[in-house]
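Visitor: next input, structure requested:
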Amino acid sequence: MSYISYEDYEIYYEVFGEGEPLLMIHGNTASSKMLKEEAIYYSNYYKIILVDMIGHGKSKKIDVFPKDYWIANTKVLSKLCNKLKLNKINILGTSGGAILALNFAINRPEIVNKVIADSFIGEKLTIQEAQKIKEERQIAKRNGADKFWKYMHGEDWEKVVDTDSEMLINYAREFENNFKNKLYKISCPVLITGSLKDNLIRDIDKRLTSVAKQIKTSFTIFTSEGDHPLMLSKKEFYRNLVNKFLKVTLNR
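Guide: Predicted structure coming up:
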């Protein structure tokens, strides 16, 4: 297993496949395991980099997530890209991973070729929304989600879920915008996607359209099929979408 250290964090990652680099980022309370099947598929065409975000999956478990969670993860990924000598990368992030992907494009524009941002909450997370997420996760623990989380994180899955929930509440209190109002700095092509039937994100089309309007080179695709996240609930549809989008960008 491969790890990279940053400050007090130990981050798990793995690399496989050949071709242009494609960094794939999971969502909150999930891990790279969630994306493994899709990563194996994409590895037929791209060099895949899978990571577990701070405190998730096989990364070192911590008692408190960093206050500015997305920026902290951006710094870790930046160090990882330097270590792997990646001069240009494409990024596919889903849910919280999409927020991280866009923040990375803001902060490391010189190495980001293309971003695909799927099924995320948009620019803002209110305190009320963060508290609701926490409450819904408590209910989900009793309704079978514990099996999913245990598979993602191991025996200490509940610590990950609870720590992430507290981070979201604290983040909503501290920051008004998931991107620090810097979306306009993104210069690479960005594909933003979502299901209109997403059961976790209310008004997803309005939220993501607002994000897209601030990125000059953005494209949006919404479908009335699928659920949360779109990339896993409509796999064949999404695979075709990603391949078509990246082939145009990469001139394949």
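
Visitor: rest of the way, CA atoms for contacts and neighbours
Guide: Noted.

Visitor: I figured His56 hits Ser31, correct?
Guide: Yes - His56 is within contact range of Ser31, at 6.0 Å (criterion: C-alpha atoms under 8 Å).

Visitor: what sits in contact with each of those two?
Guide: His153 (C-alpha atoms under 8 Å, 6 or more residues apart in numbering).

Visitor: another sequence for comparison is provided below:
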Amino acid sequence: MDKPQYIQSDGLQLAVERFGSGPPLIFAHGLTGNRHVTRQQFTSLADQYSIIIYDQRGHCDASPVTDPALYDPVRMAEDMTAVLNAFHIDKAIVGGESMGAATTLTFALRHPERVEK
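Guide: Below is the predicted model:
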């Protein structure tokens, strides 16, 4: 669970972890957050859900971002799309906090067919 899988999105590398079993649940952390903090929040749900957490662009083990324009919510929502695609997941329960909520909302508006809840 501690070793991430790395996927590419928009020319950047994202560090992703997946653990647990059940319906897929993907969560995007907030500004200054990372997947390590998120893991602590979701470990207790791993017996009910397949948890997918990742370092959003510019955070922790994801590629650094030097251009503020790359923090655009649409680009970040497409990172979420890339994570789901990497695991061949068509539909998931989605969530996020703070900046991650903006990512999740933008994802849901752009891809409503991929949102379970």
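
Visitor: tell me the buried residues in stretch 5-17 of the second structure?
Guide: For stretch 5-17 of the second structure, a neighbour-count test (16 or more other C-alpha atoms under 10 Å) marks Tyr6, Ile7, Ser9, Gln13, Leu14, Ala15, Val16, Glu17 as buried.

Visitor: which non-adjacent residue is nearest Lys61 of the first structure?
Guide: Nearest in space to Lys61 of the first structure, with sequence neighbours left out and distances taken as C-alpha to C-alpha, 6 or more residues apart in numbering, is Gly55 at 4.7 Å.

Visitor: count of neighbours near the corresponding residue of the second structure for that neighbour?
Guide: In the second structure, the residue matched to Gly55 of the first structure (TM-score structural alignment) is Gly58. Residues near Gly58 of the second structure, counting by other C-alpha atoms under 10 Å, number 21.

Visitor: ok, now the one 10 residues further on?
Guide: For Pro68 of the second structure, the tally of surrounding residues (other C-alpha under 10 Å) stands at 8.

Visitor: and the counterpart of Thr94 of the first structure in the second structure, what does it touch?
Guide: Under the alignment (TM-score structural alignment), Thr94 of the first structure pairs with Glu97 in the second structure. Residues in contact with Glu97 of the second structure, defined by C-alpha under 8 Å, 6+ apart, are Ala28, His29, Gly30.

Visitor: how about Arg239 of the first structure?
Guide: Counting by C-alpha under 8 Å, 6+ apart, Arg239 of the first structure makes contact with Met231.

Visitor: what does it correspond to in the second structure?
Guide: Under the alignment (TM-score structural alignment), Arg239 of the first structure pairs with nothing in the second structure.

Visitor: which residue ranges form the helices in the stretch 151-252 of the first structure?
Guide: According to DSSP state H, counting those that start in this stretch, the stretch 151-252 of the first structure carries its helices in the segments 157-174, 204-212, 230-233, 235-250.

Visitor: any chance of these in JSON lines, plus distance to Leu100 of the first structure?
Guide: Output for the helices of the stretch 151-252 of the first structure, formatted as JSON lines (distance: least, C-alpha to C-alpha, whole Å):
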{"stretch": "helix 157-174", "distance to Leu100 of the first structure": "14"}
{"stretch": "helix 204-212", "distance to Leu100 of the first structure": "14"}
{"stretch": "helix 230-233", "distance to Leu100 of the first structure": "16"}
{"stretch": "helix 235-250", "distance to Leu100 of the first structure": "18"}
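
Visitor: and for the helix ranked longest in the second structure, what span of the first structure is it aligned with?
Guide: When the second structure is parsed with DSSP state H, its longest helix is helix 73-86. Aligned using TM-score structural alignment, helix 73-86 of the second structure spans residues 70-83 in the first structure.

Visitor: same question, stretch 37-44 of the second structure
Guide: So stretch 37-44 of the second structure sits over residues 34-41 in the first structure, by TM-score structural alignment.

Visitor: contacting residues for Leu14 of the second structure?
Guide: Contact partners of Leu14 of the second structure, counting by C-alpha under 8 Å, 6+ apart, are Tyr6, Ile7, Gln8, Tyr54, Asp55, Gln56, Arg57, Asp61, Ala62, Ser63.

Visitor: if I look at it, how far off is Pro112 of the second structure?
Guide: Distance, Leu14 of the second structure to Pro112 of the second structure, using C-alpha to C-alpha, to the nearest Å: 23 Å.

Visitor: surely Leu22 of the first structure is in a helix?
Guide: No - assigned with DSSP: H, G, I helix; E, B strand; the rest coil, Leu22 of the first structure falls outside any helix and is strand.

Visitor: who's in contact with it?
Guide: Applying C-alpha under 8 Å, 6+ apart, we find Leu22 of the first structure in contact with Tyr46, Lys47, Ile48, Ile49, Ile89, Asn90, Ile91, Leu92.
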